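[1] okay, structure incoming, though there's no sequence with it:
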């Protein structure tokens, strides 16, 4: 059985870090001497296909924000389905802001829920979720069996991580007040990014399991670019997928 995994990032730097975590596992590597296959999708979305022993891992650069990445993910899912095949897992991956103290810089957050943090309405009595408005959903739970397998692999590889909700926002938090508001509304949330919910919506429409994995580059709150550690987060992203490439990305779920 060949596993088919789709990993979706926002930008090329994230995709490159993920790809560097997918090492060759044979002479010359199963991707061959020229590296992974480049497979442009309809709409021009760049996708790189890595042929692993026991799996095929597609790495897609989907764009920034939930709308862009939902369109890209849906395009990739539909393209594979048109050939009569389906993905076994979709992963939203990249760097993110971490909520203090749950997710320090350089650590990794594995989602147990992918939450659209601002999909709802402000009212005189406070914020209402889209569920409370009766218009849809704002959260995708992730199976504990999947997060457990990922967490086990990271623990064995001594990669600092936490399993917790990851928030999707359309506007990155830039103040302490906004960070406190989100933390109060979503207790236990460990990270904030801009794409996970869009990826999850597309995956759910195709009936494919989804998880979000984020390496923390900065603290959620006031924007202090001098304190950002993007290189450190990209290194953590690479090492995370190196660990997963030996386990979760090659072993069928039990």
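    Perfect, thanks for sending it. Every value quoted in this text rests on a predicted model; they were computed, and no experiment measured them.

[2] could you use CA atoms for every contact and neighbour count after this?
    Will do.

[3] make sure I have this right: residue 155 is in a helix.
    Yes - according to DSSP: H, G, I helix; E, B strand; the rest coil, residue 155 belongs to a helix.

[4] how close does the residue nearest to it when sequence neighbours are not counted get to residue 216?
    Beyond its immediate neighbours in the sequence, the residue positioned closest to residue 155 (CA to CA, 6 or more residues apart in numbering) is residue 161, lying 8.0 Å away. When distances are taken as CA to CA, to the nearest Å, residue 161 and residue 216 turn out to be 10 Å apart.

[5] hey, what's in contact with both of these two?
    Taking CA atoms under 8 Å, 6 or more residues apart in numbering as the contact definition, residue 161 and residue 216 share the neighbouring residues 103, 107, 108, 109.

[6] take this one as well and set it beside the first:
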């Protein structure tokens, strides 16, 4: 199979590259032959705009059999502690809309877009390919994507009430949007680096989250679930 692994930043990708360099054949710049499969590494940039641009540009040149986005995320739920790893089942563009005084109104409520016109399902960007994976060892969650990370009590409370998210990222919905339009099987894998709360970097666990993320990813790639072969 021809597999792409993408991440917003080189930092989030570095442990995978080191692992592949030590245990597979390098066939090109950030291209590896691993257990009979071709893996291509792509860093797509931070935020929705960079993700859409870089990913669409690459997919117009070539389409993989399967594409994975990895990275860090903030958690809205106490049980998703820093270091936890999740797979994202559905995504929402949580700050695309308008402010009406103290109220946020999204593009669907504004009548600018239909919540049930492809690729949306009731306003969500749902990954249909996860149904093929019967025994994923990690929780499937719903995420919101924002371009300004939540860092005040008022913003956090508003977004939590509107969408009941479990995690927050800056790229997930953009990744789902492009993959759905381009009809490429995909999966978004995230590790929790912090809780979504008023900003306090002293509580963040980036090193631990990256270690958990790549341990899970490596175990999964070594196992190569049968479901992946059927996508």
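    Structure received. Everything quoted here is computed from the prediction, not taken from an experiment.

[7] TM-score for the pair, please.
    The TM-score (TM-score structural alignment, normalised by the length of the second structure) is 0.85; 222 aligned residues with a CA RMSD of 2.5 Å.

[8] about what we covered before: could you dump the shared contacts of residue 161 and residue 216 of the first structure into JSON lines and include neighbour count, secondary structure and distance to residue 247 of the first structure?
    As requested, these are exported to JSON lines (neighbours: other CA atoms under 10 Å; DSSP: H, G, I helix; E, B strand; the rest coil; distance: CA to CA, whole Å):
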{"residue": "103", "neighbour count": "26", "secondary structure": "coil", "distance to residue 247 of the first structure": "24"}
{"residue": "107", "neighbour count": "21", "secondary structure": "coil", "distance to residue 247 of the first structure": "20"}
{"residue": "108", "neighbour count": "29", "secondary structure": "strand", "distance to residue 247 of the first structure": "17"}
{"residue": "109", "neighbour count": "29", "secondary structure": "strand", "distance to residue 247 of the first structure": "18"}
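
[9] thinking again about what came up before, which of residue 161 and residue 216 of the first structure has more neighbours?
    residue 216 (33 against 23; other CA atoms under 10 Å).

[10] which SS class is that one?
    Judged by three-state DSSP, the three-state class of residue 216 of the first structure is strand.

[11] which ones are touching it?
    In this structure, residue 216 of the first structure makes contact with 95-98, 103-109, 191, 233, judged by CA under 8 Å, 6+ apart.

[12] before we move on, what about residue 149 of the second structure?
    Contacts for residue 149 of the second structure were tallied using CA under 8 Å, 6+ apart; they are 168, 169, 170.

[13] swap the cut-off to 10 Å and go again
    74, 95, 155, 156, 168, 169, 170, 196, 199 (CA atoms under 10 Å, 6 or more residues apart in numbering).

[14] how about the most centrally placed residue in the first structure, nearest residue that isn't a chain neighbour?
    Closest residue to the average C-alpha location of the first structure: residue 92 at 2.2 Å, with CA atoms, centre = their mean. Computed as CA to CA, 6+ apart, the closest residue to residue 92 of the first structure that is not its neighbour in sequence is residue 212, at 4.5 Å.

[15] wait, doesn't that neighbour sit right on residue 93?
    Yes - with contact defined as CA atoms under 10 Å, residue 212 of the first structure and residue 93 form a contacting pair (5.9 Å).

[16] what's the counterpart of residue 91 of the first structure in the second structure?
    Under the alignment defined by TM-score structural alignment, residue 91 of the first structure corresponds to residue 68 in the second structure.

[17] on that earlier part again, now for residue 212 and residue 93 of the first structure: what residues contact both?
    Contact with both residue 212 of the first structure and residue 93 is made by residues 7, 8, 110, 193, 195, 196, 199, according to CA under 10 Å, 6+ apart.

[18] the fifth one: neighbour count?
    Put plainly, it is residue 195 of the first structure. Using other CA under 10 Å, the number of residues around residue 195 of the first structure comes to 30.

[19] show me the contacts for the aligned partner of residue 4 of the first structure in the second structure.
    Taking TM-score structural alignment, the alignment pairs residue 4 of the first structure with residue 2 from the second structure. Contact analysis of residue 2 of the second structure by CA under 10 Å, 6+ apart lists 33, 36, 37, 38, 39, 40, 63, 64, 65, 66, 67.

[20] buried stuff in the host helix or strand of residue 26 of the second structure?
    With secondary structure defined by DSSP states H and E, residue 26 of the second structure is part of strand 25-28. For strand 25-28 of the second structure, the neighbour count (16 or more other CA atoms under 10 Å) marks residue 26 as buried.

[21] the first structure: strands as residue ranges?
    Here the first structure has its strands, by DSSP state E, at 3-9, 37-38, 47-52, 55-61, 89-98, 108-116, 120-123, 126-129, 139-141, 161-168, 191-193, 210-219.

[22] among those strands, which is the most enclosed?
    strand 191-193 (a mean of 30; mean count of other CA atoms under 10 Å).

[23] touching stretch 206-219 of the second structure from outside, list them.
    Contacts made with stretch 206-219 of the second structure from outside it, assessed by CA under 10 Å, 6+ apart, are listed as 11-16, 19-20, 70-73, 81-86, 137-138, 189-194, 220-221, 223-224.
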